[in-house]
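S.K.: Sharing a sequence plus its predicted fold:
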Amino acid sequence: MKQNIYDHPEFFQSYRTLRESEFNYNDLLEQPALRGVLPELKNKKVLDVGCGMGDFAKYCVKEQAREVVGVDISRNMIEAAQQRNSHERIHYVNMALEDFQLRQHEFDVVVSSLALHYIKDYDVAIKKINGSLKKMGVFVFSIEHPIVTARRNMDNWTVDKENNRSHFAVDHYQEEGERQQHWYIDGIVKYHRTFSTLVNELILNGFQVEQVIEPIPDSKAVKSLPKIINEMRRPSFMIIRAKKVW
C-alpha cells in the first residue's frame, strides 16, 4: 500500500502550519537551491511530481511555463493547491506517481520536491519519469540527504548534558530500505538510498547527471531562522539535476 500521510488530519494540519510559517527550511533553503538549477521554463511543459499545495506549480506559471501538470497522492494537498494556486495553465491530478499514466515524451521538464524518498521503488519511478521526458529534457529533484535517512530510527543528533547538539551520528548507511520516523505522528515511512544508488539509477536509465547540490544557508536565512546554521554541520537536502540523453 502506498503511503499517504498528508491525508492524516493531525499530520496535515501540523505540516500546513509549518509551511505557512514565515520562515521554514523549504522556503529558506530547499526551494531557492532547487529553483537555482532549473532550466529556463518559458514555453515548456512541466510535470511537478509530489506537487503538494501547488506553490511550485504557480512559480512555473510565473516563469512562463506553457503548461504544468501537478500530481500528488494526497487529496488534502490537491484541494489546497486548487484553492491557493489555481491557474488556467495548471492541471492538478490526485494520484500516486506509480498509478499515473504518463504519455511518452510528453514533458520538457520534470521536477520533484522532497517526494521521492517516500516512494518504495525508486528505479521504477526513474524509468517512468525518463519515459515521460522528451529527448534532452531535464529532471530536477530534491530529497532528504542520505546521511539524514541512513540511521534506522532517523534520530541522529547526539546531545550533551546541557542538551546542546554535540554531533550528528551516521549509521547503517549501506543498509538501504525502509525507515520509520516520528514526525508529528508515529510511523512516517521513508526510504533510505545511498548516494551511489541515487546517481547510478539515473545513469542506468538514460540520464546524464549534470549537477549535485547540498544546499547551505546564506546569511539572510541564518538571520531569519538561526537554527538553520546547523546545515553547515550536516546537510538536510540533496538536489540533483539530470538530462535525458536516451
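M.R.: Structure's in. What do you need?

S.K.: contacts and neighbour counts: CA atoms only from here.
M.R.: Will do.

S.K.: what's the neighbour count on the residue lying closest to His145 once chain neighbours are set aside?
M.R.: With sequence-adjacent residues excluded and distances taken as CA to CA, 6 or more residues apart in numbering, His145 is closest to Phe237, at 4.5 Å. A count of nearby residues for Phe237, using other CA atoms under 10 Å, gives 23.

S.K.: next, the one to line up against it:
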Amino acid sequence: MKQNKYDDRGFFAKYSEMPRSLGGLEAAGEWTTFRAMLPELSQKRVLDLGCGFGWHCRYVREQQAQSVVGVDLSSNMLERARTMTDDPNITYVHQAIEDIAFAEEQFDVVLSSLAIHYVADIDVLFRKVHDTLTSGGAFVFSVEHPIFTALAAQDWHYGPEGQKLHWPVDRYHDEGAREARFLDHDVIKYHRTLATYVNALLEAGFTLTKLSELTPTQVMLEQNPAWQEEVRRPMFLLISVVKGG
C-alpha cells in the first residue's frame, strides 16, 4: 500500500502549519541527534527518501555534498520543495520510496526522516538501499518509536481529571498496519518491533553503528516543557548503519 495523504488538500494544509514545516530542521526536536549521526557529507552523493519540503536536501548541500536526490510520493511536497530550492545539484523525483530503482553504488549516503514507518515492506526497501550504496556508505534514518506505534490510538491513558497517567503499550509483537489519527485525518502507519528494524538491516548486509531513542537533554526541556513527555516514553527511533564492516 502506497499512501499519499500529503496530496489531500486538507491534510497538506494542516501539515504546512506544523512548526517543523514552518521552521525547518531547527524546529524538529530530533534534528540535533539526527545531524550528529550523519557522516561527513563533503563531496558525497546523497539520497533522501521521503524528502518532503527538501529541508535535508538543502542542508547536505550546505555541507558541500556533491549532489542530492530527493524522493517523495507527494506532488504537493515536491512542488513546495522545488519552490524553496535554487540549486542545480538537487534533483527531486516523484516516486514512492518503496519503488526506488537506482543503480548499484550510486550513492554514498542515504537518509530518511520520519517516512519509513509508512512503508509496508522494509526488507525489500533495506535491500534496495544497501544495493545503491557504495562500500562503506552510510544509511541514517528516523521513524516513530515502536513504543509509540504499538497502539493505533497513539495517546496517553488519562485519569479522571484528565491527567496523563501512563503511555499504554499493547499488541507490541503484533506487527502490521495501524490506522492512526494524525492532523485530524486517518493515516496508515506500520508498526514493527525494534528487533525487526535491526534484524532487517543486518539481514540486508548492514553493520549497525548507532541507535538512539532520543532522550531529551536538559536544554531541550528548558526550551520546550512539552519534551517532558519524551522522558516518560520514547517517540523517536534513530538508526545509523553502514554498508560493510
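M.R.: Noted; the coordinates are in hand. Everything numeric in this text was worked out from a predicted model, so none of it was measured.

S.K.: Map the residue nearest to His145 of structure 1 onto structure 2.
M.R.: Under the alignment (TM-score structural alignment), Phe237 of structure 1 pairs with Phe236 in structure 2.

S.K.: Tell me if I am right that Gly137 of structure 2 is in a strand.
M.R.: Yes: counting by DSSP: H, G, I helix; E, B strand; the rest coil, Gly137 of structure 2 is located in a strand.

S.K.: what's near enough to touch it?
M.R.: Residues counted as contacts of Gly137 of structure 2 (CA atoms under 8 Å, 6 or more residues apart in numbering) are 107-110, 242-243.

S.K.: could you dump the residues you listed to TSV with neighbour count and distance to Pro146 of structure 2?
M.R.: Shown next, in TSV, are these (neighbours: other CA atoms under 10 Å; distance: CA to CA, whole Å):
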residue	neighbour count	distance to Pro146 of structure 2
Phe107	24	29
Asp108	23	28
Val109	26	25
Val110	23	22
Val242	25	22
Lys243	23	24
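
S.K.: from those residues, which ones fall inside helices?
M.R.: The members of those all map outside helices under DSSP state H.

S.K.: Closest one to Thr132 of structure 2 out of those residues, please.
M.R.: Nearest to Thr132 of structure 2 among those: Phe107, at 6.0 Å, using CA to CA.

S.K.: pretty sure the closest one contacts Arg45?
M.R.: Yes: here Phe107 of structure 2 reaches Arg45: they are 5.0 Å apart, a contact under CA atoms under 8 Å.

S.K.: so Glu213 of structure 2 touches Glu144, yeah?
M.R.: No: using CA under 8 Å, Glu213 of structure 2 is not in contact with Glu144, being 9.7 Å away.

S.K.: joint contacts of these two?
M.R.: What both Glu213 of structure 2 and Glu144 touch, as defined by CA under 8 Å, 6+ apart, is the set 235-237.

S.K.: which stretches of structure 1 form strands?
M.R.: Here structure 1 has its strands, by DSSP state E, at 45-49, 67-72, 90-94, 107-113, 133-144, 157-159, 165-168, 177-183, 185-192, 207-213, 237-244.

S.K.: Adding distance to Lys127 of structure 1, write those out as JSON lines.
M.R.: Shown next, in JSON lines, are those (distance: least, CA to CA, whole Å):
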{"stretch": "strand 45-49", "distance to Lys127 of structure 1": "14"}
{"stretch": "strand 67-72", "distance to Lys127 of structure 1": "17"}
{"stretch": "strand 90-94", "distance to Lys127 of structure 1": "20"}
{"stretch": "strand 107-113", "distance to Lys127 of structure 1": "13"}
{"stretch": "strand 133-144", "distance to Lys127 of structure 1": "10"}
{"stretch": "strand 157-159", "distance to Lys127 of structure 1": "35"}
{"stretch": "strand 165-168", "distance to Lys127 of structure 1": "34"}
{"stretch": "strand 177-183", "distance to Lys127 of structure 1": "19"}
{"stretch": "strand 185-192", "distance to Lys127 of structure 1": "18"}
{"stretch": "strand 207-213", "distance to Lys127 of structure 1": "10"}
{"stretch": "strand 237-244", "distance to Lys127 of structure 1": "11"}
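
S.K.: Cool, thanks, talk later.
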